[in-house]
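Enquirer: predicted model follows, preceded by the sequence.
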Amino acid sequence: MISEVPGWSIPPPEGFHAEDLDRLADLPPHTELIDGSLVLVGPQEDFHTLMLYLLENGLRRTAPADLRVRREMSVVLGPRQRPEPDVIVLRAEALRGLEATSYQAGDLLLAIEVVSPESEERDRKRKPMLYAEAGIPHFWLVESAEGRPTVHVYELDPATHGYVLSGSHQGRVRLTVPFDIDIDLTQIDRL
């Protein structure tokens, strides 16, 4: 018996566009659009899930009233780019209601990627490049170094339009930009 192939499994000649993610039926959860191609996300390790929880809660606790924290929401970076950062911080004025399925790059202050084995290349190379090109001022890359979280903090260089490393943090993330942040990374052991 031959089963039907989902329509989204065959891309159009010009590739998919950002708005297609809202129209394609039966897409797997957390499908991203990078360079016009659909990217399906594999199962996540416990480290990834725990870091999302820790970062989301830490950022919510410290974010000023005019900012909001979201996790696993896609961001439209351009006509053929709609990745899904693990965690984002955006301006509260960008909220459009509970039906929103994405945000615009210009609404973000921070995009965070927690590196997973299946997405390592995208998280370390392609996504930061796309976020920088879209003008997102801050980017964090979170990795597991021997089971301990390391948060690499990047800021957008206005001259090169690329990210520059401003610090790497283990144990605790204490920053004053994009706002006062204090996250105890050792709390991962209590989750």
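Expert: Here it is on my side, so go on. Because the structure is predicted, anything quoted here is derived from the model rather than measured. Numbers count the residues shown, from 1 in each chain.

Enquirer: use CA for all of it now, contacts and neighbours both
Expert: OK.

Enquirer: doesn't Leu110 lie inside a strand?
Expert: Yes. Judged by DSSP: H, G, I helix; E, B strand; the rest coil, Leu110 forms part of a strand.

Enquirer: tell me, how many neighbours does it end up with?
Expert: 22 (other CA atoms under 10 Å).

Enquirer: what distance do you get for it to Ser166?
Expert: With distances taken as CA to CA, to the nearest Å, Leu110 is found 14 Å from Ser166.

Enquirer: over to Gly106?
Expert: For Gly106 relative to Ser166 (CA to CA), the value is 22 Å.

Enquirer: who's more crowded, the two?
Expert: Legend: neighbour count by other CA under 10 Å for Gly106 and Ser166, higher for Gly106 (16 against 10).

Enquirer: looking at it, that one is touching Gly135, isn't it?
Expert: Yes. Gly106 lies in contact with Gly135 (CA atoms under 8 Å); the separation is 7.1 Å.

Enquirer: next, count neighbours for the nearest residue to Asp22 once chain neighbours are set aside.
Expert: In this structure, Asp22 finds its nearest non-sequential neighbour in Thr101, 7.5 Å apart by CA to CA, 6 or more residues apart in numbering. Thr101 is flanked by 12 other residues according to other CA under 10 Å.

Enquirer: same check on Tyr163?
Expert: Tyr163 has 22 nearby residues by other CA under 10 Å.

Enquirer: am I right that it is in contact with Glu155?
Expert: Yes. Using CA under 8 Å, Tyr163 is in contact with Glu155, at 5.3 Å.

Enquirer: take the one below as the second:
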Amino acid sequence: MSVEPEATEPSWPVPPVGGWTGDDLDRLPNLPPHTELIDGSLVFVSPQSLFHSRAVSFFEWQLQSVAPEDLEVVREFTIDIDWQNRPEPDVIVVGEDVVNDSKQTRFPAESVVLAIEVVSNESVTRDRETKPVKYARAKIPHYWRVENNEGQAVVYVFELEPATGAYTSTGIFHDRMKVSVPFPVDLDLTRITPRRKRPAEQ
């Protein structure tokens, strides 16, 4: 006589009616690192590529070196947009007044001056479509999207247009990125690639 195996409890979180909330990210046990909340659903990210890791580190350190003293640069940190949306941009620039506790796990979206997303294969739609809409709705004034074009970084720069409340493109940058807002930045994007692949210095 065969015996049906006992049903096991699911090993993944089962959402409550109405979906998860931003507070749940701090309470749910054993969530994978960098879990985000998008429209009440948990989003688990895939392992980072080398390009992704290099690009995030590049923008974190480069912006830290030029950001005004009243701003802080933070990598991979969640922001509160509303009760069902708590995304985690790859790099953000926030007002220093909200960085007040070493145990804090999020920042309010209204404190964010710039959000940067480095696109991965599994995040293309979120980074190109879903997140920009939500960041614009939260009135984050600047959004940069970094993409991998055959090993070379391409940065798409957007600025919030007050009349429409939507982002408008203000530039596409390949080897060099020079902008004046939200503060002056002049970056050699070729530094994101491994040393052996960088163009020979003149």
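Expert: Yes, it's here. Keep in mind that this is a model prediction, so the values were computed, not measured.

Enquirer: on that earlier part again, and the residue nearest to Asp22 of the first structure, what's its match in the second structure?
Expert: When the second structure is aligned by TM-score structural alignment, the residue opposite Thr101 of the first structure is Thr105.

Enquirer: ditto for Gly171 of the first structure
Expert: Match for Gly171 of the first structure (TM-score structural alignment): Asp175.

Enquirer: so where's the longest helix in the first structure?
Expert: Assignment by DSSP state H gives helix 46-62 as the longest helix of the first structure.

Enquirer: before we move on, back to that, ok, the match of Thr101 of the first structure - contacts?
Expert: Asp26, Phe77, Thr78 (CA atoms under 8 Å, 6 or more residues apart in numbering).

Enquirer: in helices only, show me those residues.
Expert: Per DSSP H, the contacts of Thr105 of the second structure map to helices at Asp26.

Enquirer: using CSV, lay out the contacts of Thr105 of the second structure together with distance to Leu50 of the second structure and neighbour count.
Expert: Conversion of these to CSV gives the following (distance: CA to CA, whole Å; neighbours: other CA atoms under 10 Å):
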residue, distance to Leu50 of the second structure, neighbour count
Asp26, 28, 11
Phe77, 19, 18
Thr78, 22, 26
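
Enquirer: looking for the alignment partner of Gln62 of the second structure in the first structure.
Expert: Under TM-score structural alignment, Gln62 of the second structure pairs with Gly58 in the first structure.

Enquirer: can you check Pro132 of the second structure too?
Expert: With TM-score structural alignment as the criterion, Pro132 of the second structure matches Pro128.

Enquirer: do Glu72 of the second structure as well
Expert: So Glu72 of the second structure corresponds to Arg68, using TM-score structural alignment.

Enquirer: now what about the helix or strand its match falls within, what contacts it?
Expert: Per DSSP states H and E: Arg68 of the first structure is located in strand 67-71. Residues outside strand 67-71 of the first structure that contact it (CA under 8 Å, 6+ apart) are 52, 56, 59-60, 63, 85-92.

Enquirer: average distance between that strand and the second structure?
Expert: Its match in the second structure and strand 67-71 of the first structure itself, once the structures are fitted together, sit a mean 0.5 Å apart by mean CA distance after the TM-score superposition for the first structure.

Enquirer: tally of neighbours for the aligned partner of Arg86 of the second structure in the first structure?
Expert: Under the alignment by TM-score structural alignment, Arg86 of the second structure pairs with Arg82 in the first structure. For Arg82 of the first structure, the count of nearby residues is 30 (other CA under 10 Å).

Enquirer: isn't Arg82 of the first structure right up against Ser74?
Expert: Yes. Under the criterion of CA under 8 Å, Arg82 of the first structure makes contact with Ser74 at 5.9 Å.

Enquirer: what sits in contact with each of these two?
Expert: Glu32.

Enquirer: how many residues are close by the match of Gln62 of the second structure?
Expert: 18.

Enquirer: quick one: residues contacting it.
Expert: Contacts of Gly58 of the first structure (CA under 8 Å, 6+ apart): Ile181, Asp182, Ile183, Asp184.

Enquirer: out of those, which sit inside strands?
Expert: Members of the contacts of Gly58 of the first structure lying in strands (criterion: DSSP state E): Ile181, Asp182, Ile183, Asp184.
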